[in-house]
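Trainee: Below is the structure, and that's it, no one-letter string:
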């Protein structure tokens, strides 16, 4: 495989890894905000048990809980993707090192 192909593949993998890491970070922030909102809604329900208000807040709790579950599943998938990309990057970096050393071996 030519060195230029390997180096462009390495660059692409680094960009993909950075993108996945950013998505993981963004999702963690969203999860944190949703959990904080859930906690606040639970406190509000305990404080003022008006039936119409409670029903609305319970509905919001369900929606937020579902969002947290969805984001947690997405985090799991992104973490798997990140592991695969990191492994591929290590492999490509090793190939690149090997390709750089091959011309030196041929000169000897």
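Mentor: Arrived safely, thanks for sending. Keep in mind the model is a prediction, meaning the values are calculated, not measured. Numbering: from 1, shown residues only.
Trainee: contacts, neighbours, all on C-alpha from now
Mentor: Will do.
Trainee: residue closest to the middle of this structure?
Mentor: The centre of the chain sits closest to residue 24, judged by C-alpha atoms, centre = their mean, with a distance of 2.6 Å.
Trainee: just the helices in the chain please.
Mentor: In the chain, the helices defined using DSSP state H lie at 3-47, 51-107.
Trainee: list the helices and strands the longest one packs on?
Mentor: Under the contact criterion of 3 or more C-alpha pairs under 8 Å, 6 or more residues apart in numbering; DSSP states H and E, helix 51-107 touches helix 3-47.
Trainee: structure B:
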């Protein structure tokens, strides 16, 4: 039986990975929301700016939540004193923080639309 060799990843390989499900969670709602907006434009005409800001904020929120949920893959156990795990945690933290910033921007856009 052939022995499986696990390769230690370089720093560029330690990053979060997008799955098909996560891509779908961004693409499908975005396509649905904006297609409805353009299919029924008469509903948005009186308050076009408010509607665009609200929908844009919602879209940014969706993307932010998905980005915050991204995780770096597990590469295996190596005798490196946990250095690889620290790199994985840093990649996860960066994705989470980026996602939360996006969520905050989305909430801000929605708040502006309510105030107008």
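Mentor: Cool, got the structure. Note that the structure is a prediction, hence the values are computed from the model and not measured.
Trainee: Report the aligned residue range of the first structure for stretch 51-68 of the second structure.
Mentor: Per TM-score structural alignment, the counterpart of stretch 51-68 of the second structure in the first structure is residues 14-31.
Trainee: Pull out the buried residues from that stretch.
Mentor: 16, 17, 20, 24, 27, 28, 31 (16 or more other C-alpha atoms under 10 Å).
Trainee: what's the closest of those to residue 94 of the first structure?
Mentor: Nearest to residue 94 of the first structure among those is residue 17, at 17.3 Å by C-alpha to C-alpha.
Trainee: burial count for residue 59 of the first structure?
Mentor: 12 (other C-alpha atoms under 10 Å).
Trainee: Looking at the second structure, name the residue matched to it.
Mentor: Residue 59 of the first structure maps onto residue 87 in the second structure, by TM-score structural alignment.
Trainee: what's the distance between that match and residue 36 of the second structure?
Mentor: The spacing between residue 87 of the second structure and residue 36 of the second structure, counted by C-alpha to C-alpha, to the nearest Å, is 42 Å.
Trainee: How about residue 109 of the second structure?
Mentor: Residue 109 of the second structure is 19 Å from residue 36 of the second structure, by C-alpha to C-alpha.
Trainee: Please say which of the two ends up with more neighbours.
Mentor: residue 109 (22 against 11).
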